[in-house]
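K.L.:
Give the three-dimensional model of this entry:
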Amino acid sequence: MHNRNTLPVGSKLDKYLITGVLGVGGFGVTYKAKDEAGTRVAIKEYLPAELSYRDQKSESVRPRSKSDFDDFMWGLRRFKDEAFSLVRFEHPSIVKVQRYFETNNTAYIVMPFYPGKPLAFYIKQGVLFNPEEAEFMFDYLMQGLTSVHKTGMVHRDIKPDNILLLDSGFPLLLDFGAARQRLGEHSQQMTRVLTPPYAAYEQYISKSHVGCWTDYYGLSATFYECITGQKPLDGMERFVALHDGDPDPLVPIPDITPYAHNERFIEILMNGLAVNQEHRPRSYEEWKSRVSRTSKTQYLKW
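P.N.:
Next up is the predicted model:
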C-alpha cells in the first residue's frame, strides 16, 4: 500500500514508468522510474506537504486551501528556477538535471539514477574514512560546489544524507535545498529547512544572509563526522556558549579520530566550522590561501 501522497508503483508519469519511491520529504517526493528505452532515472516531484495534497482520483496535486495557493505557486516558480539552474552544471560531483516538465498540476525534475549509498549509511555502519579517502572526497566535492557558487546559487542543506558515494568511488552532491529553503522563509505554513548539526548558525536566524560560507559549514560538519564518527555540536549550542564567554565546546578533531589526518586538512575543516559567518571564507580561493598562510603541511591536491 503506497503513501497517499505518492504516485503508485506501476503508474505512468509522462513518458516514465514509476518503479519505486526513493524518498518522501516535506517538500516533495523522489521516485525511481524507467523511461521508454528502459533507462533508470530518478524523478523529483514538487509536493510541499504543508501546503498541498494529492487528489486520489485524478492524481493531481492540489493546494490545501485558497490561502495556500499563492505560496504553492510561489514555491513552484522557485522549484522551476532551481531546475533550470542545475541543468547548466556539468561537474561530475553535482547531480545532473536532464529534464524539467509539468503535469498533475505540479512539476518534476528528471535526473540520472546513480547507484551508490549516502555517506550517512557508512557513518551508521561505523566506517571512519581515512586521510586519503576523506581528502579526495572533500576536494572533489569542492570543485563542483565552487562551480555552483560562481553562479550565485547555494546548496543550503549539505549533510551526509545528501552526499552519495557512488559505486565507482566518487562522491556526488544531491538534493539542493535552495528552493525549499526559500519557500520556508516565504510561507508561514512551511517549516524552515535546516538539519542540525550541519546547519550553520545563520540558517537559524530569520532573514539572515546565507552564501557559499553557509555551504562551507555544512561540508565541514559532514567531514567532521566522516573522520571522527561523531556529530559536531550544534551551531546554535556553540553560539550560546561563545556568547556567554565560554570556550567553544566543539571537540577538536585530533582528540577523537584514530587516524593521523593532515594538519592542513584539519585546519580547513575547523576554519569552515567557525560559528560566526564573518570568520568563514567568502570563496574557495580565500579558503585555500587563508590556510596556506598558517600551515606548513601540504594538502593532498592543493
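K.L.:
For the rest of this, base every contact and every neighbour count on C-alpha atoms.
P.N.:
Fine.
K.L.:
Against which helices or strands is the longest helix seen in the chain packed?
P.N.:
Looking across the chain with DSSP state H, the single longest helix is helix 66-86. Applying 3 or more CA pairs under 8 Å, 6 or more residues apart in numbering; DSSP states H and E, we find helix 66-86 packed against strand 99-103, strand 106-112, helix 178-186.
K.L.:
So which elements touch the helix or strand Lys117 falls within?
P.N.:
Take DSSP states H and E as the rule and Lys117 turns out to sit in strand 116-118. Packing partners of strand 116-118 (3+ CA pairs under 8 Å, 6+ apart): strand 163-166.
K.L.:
and the helices and strands packed on helix 66-86 as CSV, adding distance to Glu285 and mean neighbour count?
P.N.:
Shown next, in CSV, are the helices and strands packed on helix 66-86 (distance: least, CA to CA, whole Å; neighbours: other CA atoms under 10 Å):
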stretch, distance to Glu285, mean neighbour count
strand 99-103, 32, 14
strand 106-112, 30, 19
helix 178-186, 23, 20
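K.L.:
And those: which comes nearest Leu172?
P.N.:
Minimum separation from Leu172 across the helices and strands packed on helix 66-86 (CA to CA) falls at strand 106-112, 11.8 Å.
K.L.:
between the closest one and helix 66-86, how many degrees?
P.N.:
Put simply, strand 106-112 runs at 30 degrees to helix 66-86, going by axes from the mean of the first three to the mean of the last three CA atoms, to 10 degrees.
K.L.:
Can you get me the centre-to-centre distance for strand 106-112 and its chain?
P.N.:
17 Å (CA atoms, centre = their mean, to the nearest Å).
K.L.:
And this one, please, so the two structures can be compared:
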Amino acid sequence: MRDAGGADGSGEGAAPGPQTPRTVIEGRYELLESIGSGAMGEVWRAYDRRLRRHVAVKGLLARTAMTADTRRTAMQRARREAEALAKIEHQNVVTVHDQVETDNQVWIVMKLLEGRSLADLLRRERVLGVPRAAGIGLQILQGLRAVHQAKVLHRDVKPGNVLVRDEGLAILVDFGIASFAGANRVTKFGVPIGTPPYMAPELFAPASPGPTPASDLWALGVTLYEMAEGRLPFRGHEVWEVQENIRGTPEPPYRYSGPLAPVIQGLLAPDKDDRLDAATAESMLQEVLRDPDLPAVAPAEQPTQAAAPDFTPDPQPPGPVAVAVPDEPAGEQGGRRRGWKAGLAVVLAAVLAGGGWYLSRGDEPPGSSGNGSGGTAPAVTAAEKRWKKWRSANEVLRVGVKADQPRLSEKLEDGTFEGFDVSMALAIAEALGYERGDVQFVAVNSDNRSSMLTHLQVDLVVASYSITDQREGEVDFVGPYIYAGRTFLVRKESERYKLDSSADIKKEDVAVCTALGSTYVEHLKEEKYRIYEPQPSGYEGCVKKLLNKATDVYAVASDDILLAGHAYKRPDDVKLLEIGAGTEEYGIAMRPGDRPLKGKVCEALGQIITSGEWKTMYDEHLSVLSLPPRGAPDPPKCAT
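P.N.:
The predicted structure is shown next:
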C-alpha cells in the first residue's frame, strides 16, 4: 500500500507535491492530505491515478488502536455507508465513485467537494436569515427525499454533515451511521446511534421501532431552527438531558424564524405521527421562498456572540458511547443551557437571567393580571397606568395584515397596503395615539399569523381572522368588526366541468383549494369535498392555481368578502358561486393576556362602529363587490 513515487508522472492534472512516501490504495488512489474527520471516519483529499482527477477518500479512524470486535463493527458500518450512498444519485447528496477494501480497512471514494460545512457557516454567521435558511433547508430536504426513496435513512442529519458550496448548493454528506432496507442496524448495547441534540424523541420510546424517515425530518427541523435562530432548540450534555428538555419544553421560542416557524414547528412535533411529511414540508418551504415579503434578518437584529445562545452541540463525555460525537469543535460552551418553559414564573426567571427580550417591549407576560390584586387605587387608574407603560415601551405599532386580498387587504406595487382591513387598522392605531408613520404593516398569512403574535413579530393582527372557539386559547380577540359568508370561487370558463353551484363541485368531485391554517380545512372535510393538497399558505396561491389550467384546482373555498375581491379584480376569468351556509366573524387578534392593549383596542373599535367611521370604510372598499349588503356589527363589550 505504500508507494515512494508520489503522483503518477507527467499527465495533465497529475497531483503536485513533494516526493515523499504516500499511501496509495490498490495502486490507484493516492492519499494527499487529511481534510476532515469525525466520529465515524477520516476523509482525505486524494488523487485518482487512473482517471487523473482529485477525489475524496474516506477510511476508518485509528484502525491500529481497535480491538478485533470494534474493528469488525467499524468495517460493517463503513461497508453500509458505501452501499447506502451507492443507491442515491441526487445533486444534494454526495456522489460515491468506488468502494475498496484492503487490510481490514474499507475505503469509500467520493466526489471531491469544495465548500465549508454548514456548522462552520453557523459558527461564523450565527443567524442565516429566513431566505438563506429556507433555501438551504429545502435543498437538504430534497436530498433527504432522494435518500428515503432509495430506502435509506441518514440518521445523523446536522449542520456538520451538510456541505455548503460558494454558489449556494447544499450537499448532504457522511452516511457513516445510515441504515437501509435489508441491513442490520448497528447499535451498542441496544442504544440508538446519533448525535443527541438532533435525535427524535420516538427513538427512545419503549418498544420503539427504531429510526424512520420521520426521525430524519426531526433532525432537519432542529437544523432549520439552528439556521434561523442561531441556537439549538433542545440542549443537553447527554441523550437523557436532551430528551427531558424536549418533554419539558416541546415548543422552543422563535425570534427570527418568521414564516419559517410553522415549518419548523411541524417538523419538531414530538409525536412522529403529527410531524410534517417530506412532501408537505417541501411545499411549505417553497411557499416561504416565493413570498415577496420574505423578511431577512437585519444585521442589527442578529444576536451578538456575547448575547446569543451557543448553537454548538454539547460535547460527549469520555468513554464508549453509542451516540456519535458531534463533528463540530467543543469550544464556546458557556452556561446558557436552560430550557424555555411555558408559564409566567419561568418567563420572569429568563428575564432576570438576562434574556429580557420579552419585557423589554413593555409587554405583560401571558396570563398576567396586571394590578388586579384588589389594591386601593380605582380599576380605571390601574388600567391607565398599564396602558401608559405599554404605550411608552412601543413607539411603533406593528400590525399583521394580508397582502393578497383585493379590496380587503392588499399590498401594492409601491410596497404600501390598502383595503378595508388596512383602514380599520389605521383607525384603531389613531385611537391608540399613533400617527400614520408610526404604524408598521407586516404581511401575514392564515398559517403563520398566530405564531407571529406569539413570537412578538406583530402587536395586532387585522387579517380576516375568524373568531372560533379553537382559536380563543392561542390568541385574544376583540370584535367582531365585520361578518362574512361562505362561498366558492370557480373558473368562469372550464372545458371539463360546468360548475354553477356548490352541489356541482361535490358531484364532480373536483379539487378544492383553501389556505393552510384556515377554518375551511375542517369544514371541507366535514362536508366531504375533495381538498387540494398541499394547501398554500395564502389564498393568492389558491387563486393562481385556479387560473392555471394545468393544475387540478377547479374551485377555491373561502369567505365571500375575500373571494369577491378576487372576482372583482379578475372578472373575465373567475366567478363567485352562491353564498353558502355559515357566517364568519372577523376579529382583531393579539397575544393572550395583553390586557393594556386589548382594553384600548376594544374601546377604539366601539368608537369606530358607533361614530359612522365603519360605514365610511365599508363604502370605500367593499360596497363595489357583488355581495349581499351588510351593516356594522354591534360595538364590542369591553371589560372595565
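K.L.:
Got a TM-score for the two of them?
P.N.:
The TM-score (TM-score structural alignment, normalised by the length of the first structure) is 0.75; 267 aligned residues with a CA RMSD of 3.4 Å.
K.L.:
re the thing from before, how about the helices and strands packed on helix 66-86 of the first structure in TSV, adding distance to Glu36 of the first structure?
P.N.:
Below are these laid out as TSV (distance: least, CA to CA, whole Å):
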stretch	distance to Glu36 of the first structure
strand 99-103	15
strand 106-112	14
helix 178-186	29
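K.L.:
And those: which comes nearest Thr19 of the first structure?
P.N.:
Judging those by CA to CA, what sits closest to Thr19 of the first structure is strand 106-112, at 14.1 Å.
K.L.:
how big is the offset of that closest one relative to the second structure?
P.N.:
Aligned to the second structure and superposed, strand 106-112 of the first structure gives a mean residue distance of 0.9 Å (mean CA distance after the TM-score superposition for the first structure).
K.L.:
Show me what that strand is packed against.
P.N.:
strand 40-46, helix 66-86, strand 99-103.
K.L.:
Most tightly packed of these?
P.N.:
The highest mean neighbour count among these, using mean count of other CA atoms under 10 Å, belongs to strand 40-46: a mean of 23.
K.L.:
Please work out which residues of the second structure line up with it.
P.N.:
Mapped onto the second structure using TM-score structural alignment, strand 40-46 of the first structure covers residues 54-60.
K.L.:
corresponding residues in the second structure for the strand ranked longest in the first structure?
P.N.:
Scanning the first structure for the longest strand, with DSSP state E as the assignment, gives strand 16-24. Using TM-score structural alignment, strand 16-24 of the first structure corresponds to residues 29-37 of the second structure.
K.L.:
buried stuff in the matching stretch?
P.N.:
Tyr29, Glu30, Leu31, Leu32, Ser37 (16 or more other CA atoms under 10 Å).
K.L.:
In a markdown table, list the residues you listed along with distance to Ala178 of the second structure.
P.N.:
Below are these laid out as a markdown table (distance: CA to CA, whole Å):
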| residue | distance to Ala178 of the second structure |
| --- | --- |
| Tyr29 | 25 |
| Glu30 | 27 |
| Leu31 | 25 |
| Leu32 | 27 |
| Ser37 | 17 |
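K.L.:
Of those, which is the nearest to Arg486 of the second structure?
P.N.:
Ser37 (59.6 Å).
K.L.:
and Pro8 of the first structure, how far is that from Ile268 of the first structure?
P.N.:
46 Å (CA to CA, to the nearest Å).
K.L.:
These two: who's more crowded?
P.N.:
Neighbour count, other CA atoms under 10 Å: between Pro8 of the first structure and Ile268, Ile268 has more, with 20 against 16.
K.L.:
State whether the more buried one is indeed within a helix.
P.N.:
Yes. Counting by DSSP: H, G, I helix; E, B strand; the rest coil, Ile268 of the first structure is part of a helix.
K.L.:
so Glu33 of the second structure touches Trp44, yeah?
P.N.:
Yes. Glu33 of the second structure is within contact range of Trp44, at 5.5 Å (criterion: CA atoms under 8 Å).
K.L.:
Cool, thanks, signing off.
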